[in-house]
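Participant: Have a look at this prediction, sequence included:
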Amino acid sequence: MNTAPHRSVLANVVYGLLNPLPFGFFVAALIFDIIYVRTAVVLWNKGAAWLIVFGLLLAVIPRFVNLAQVWITSRRIARPADKLDFWLNLLAIVAAIFNAFVHSRDAYAVVPTGVWLSACTVILLAVGHVVMAVHHSAAKEFSHA
């Protein structure tokens, strides 16, 4: 008897709980970067650096869960939207890693590179969330039809 591949409930719970958190941290870092550009108060730069680090720490776990679900255990049932979301999130993490190094610089040396990297990270994550939302919405409409 050949069973259909399925995703772990625990993995789905961990992914569902942790996946939105990095987006919030990275959006907050972008806001802090913009405030820093406008005020030149170093506190905002240091706050953005910490937010980027926490966002990266929280982004790694859902990416490993997603890696296992999309590319290893459930690759036969993974849809193109799942794969696109994985790559967009991975690119966002790479941009955030570079951004963490940029934010380790002193004071105003972070500007403008840090702001652009923060914006790039947020945009990539936002596009990934939109792709998945459209995919889930289309899948629900298809199943109700």
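Facilitator: That came through, no problem.

Participant: make it CA atoms for all contacts and neighbour counts henceforth
Facilitator: Will do.

Participant: Number of residues surrounding Lys140?
Facilitator: Per other C-alpha atoms under 10 Å, the neighbour tally for Lys140 reads 11.

Participant: And the helix or strand encompassing it, what does it pack against?
Facilitator: Counting by DSSP states H and E, the element that carries Lys140 is helix 113-144. With contacts taken as 3 or more C-alpha pairs under 8 Å, 6 or more residues apart in numbering; DSSP states H and E, helix 113-144 sits against helix 20-39, helix 80-102.

Participant: and the comparison structure, right after this:
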Amino acid sequence: MTSLVRDIPAAPSAIALMHFSNRLTFETDCSDVFSSQEAGEIDFVLVDVRGPLAFERGHVPGAINIPNRLLTAVELASYPKTTLFVVYCAGPHCNGANKAAVKLAALGYPVKEMIGGVTGWLDEGFQLSVEQAAKTAIGCEC
């Protein structure tokens, strides 16, 4: 008798290597962003794609706020096409970062998603920057 885990066989190592390597070209995680910031190695633009109110209530330090609806060629005209954008939203329950990544890629920019979003950031034990005294739920307005 095999477990549910082995019910579907694992991919051959070469295919698994390709799959997982490819995933890393599309995403980064909260720990890598934090470590890069701590080391002063910030060669990317971190973008919170939630609405302004959610951003004010708490966002990843160093992030700028460009809500999804404002990710346009006009809004991004000052960024060279080589700018790497790292996008995030509220968390894994929100697809705002995916929508933002699609828009940025369509505009010709390299882009990665910070997996986990705000939820992942907090789960790692990292602090948010808060621009408002009132602390309320941090949601997605994307």
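Facilitator: That came in fine, so what should we check first? Since the model is a prediction, treat every value here as computed from it, not as a measurement.

Participant: care to give me the TM-score?
Facilitator: The TM-score (TM-score structural alignment, normalised by the length of structure 2) is 0.26; 67 aligned residues with a C-alpha RMSD of 5.2 Å.

Participant: related to what we said a few turns ago, looking at the helices and strands packed on helix 113-144 of structure 1, which is nearest to Val60 of structure 1?
Facilitator: Closest to Val60 of structure 1 of those is helix 80-102 (C-alpha to C-alpha; 8.3 Å).

Participant: in that closest one, what's buried?
Facilitator: Across helix 80-102 of structure 1, burial judged by 16 or more other C-alpha atoms under 10 Å covers 81-83, 85-93, 95-97, 99-100, 102.

Participant: same check, this time on stretch 23-31 of structure 2
Facilitator: Buried residues in stretch 23-31 of structure 2, counted by 16+ other C-alpha under 10 Å: 28-30.

Participant: In strands, which of those residues fall?
Facilitator: 28-29 (DSSP state E).

Participant: now the buried residues of stretch 23-31 of structure 2 in CSV, with distance to Leu17 of structure 2?
Facilitator: Converted to CSV, these look like this (distance: C-alpha to C-alpha, whole Å):
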residue, distance to Leu17 of structure 2
Thr28, 17
Asp29, 19
Cys30, 22
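
Participant: Wait, Gly96 of structure 2 touches Glu113, no?
Facilitator: No: contact criterion C-alpha atoms under 8 Å: Gly96 of structure 2 and Glu113 do not qualify, at 10.1 Å.
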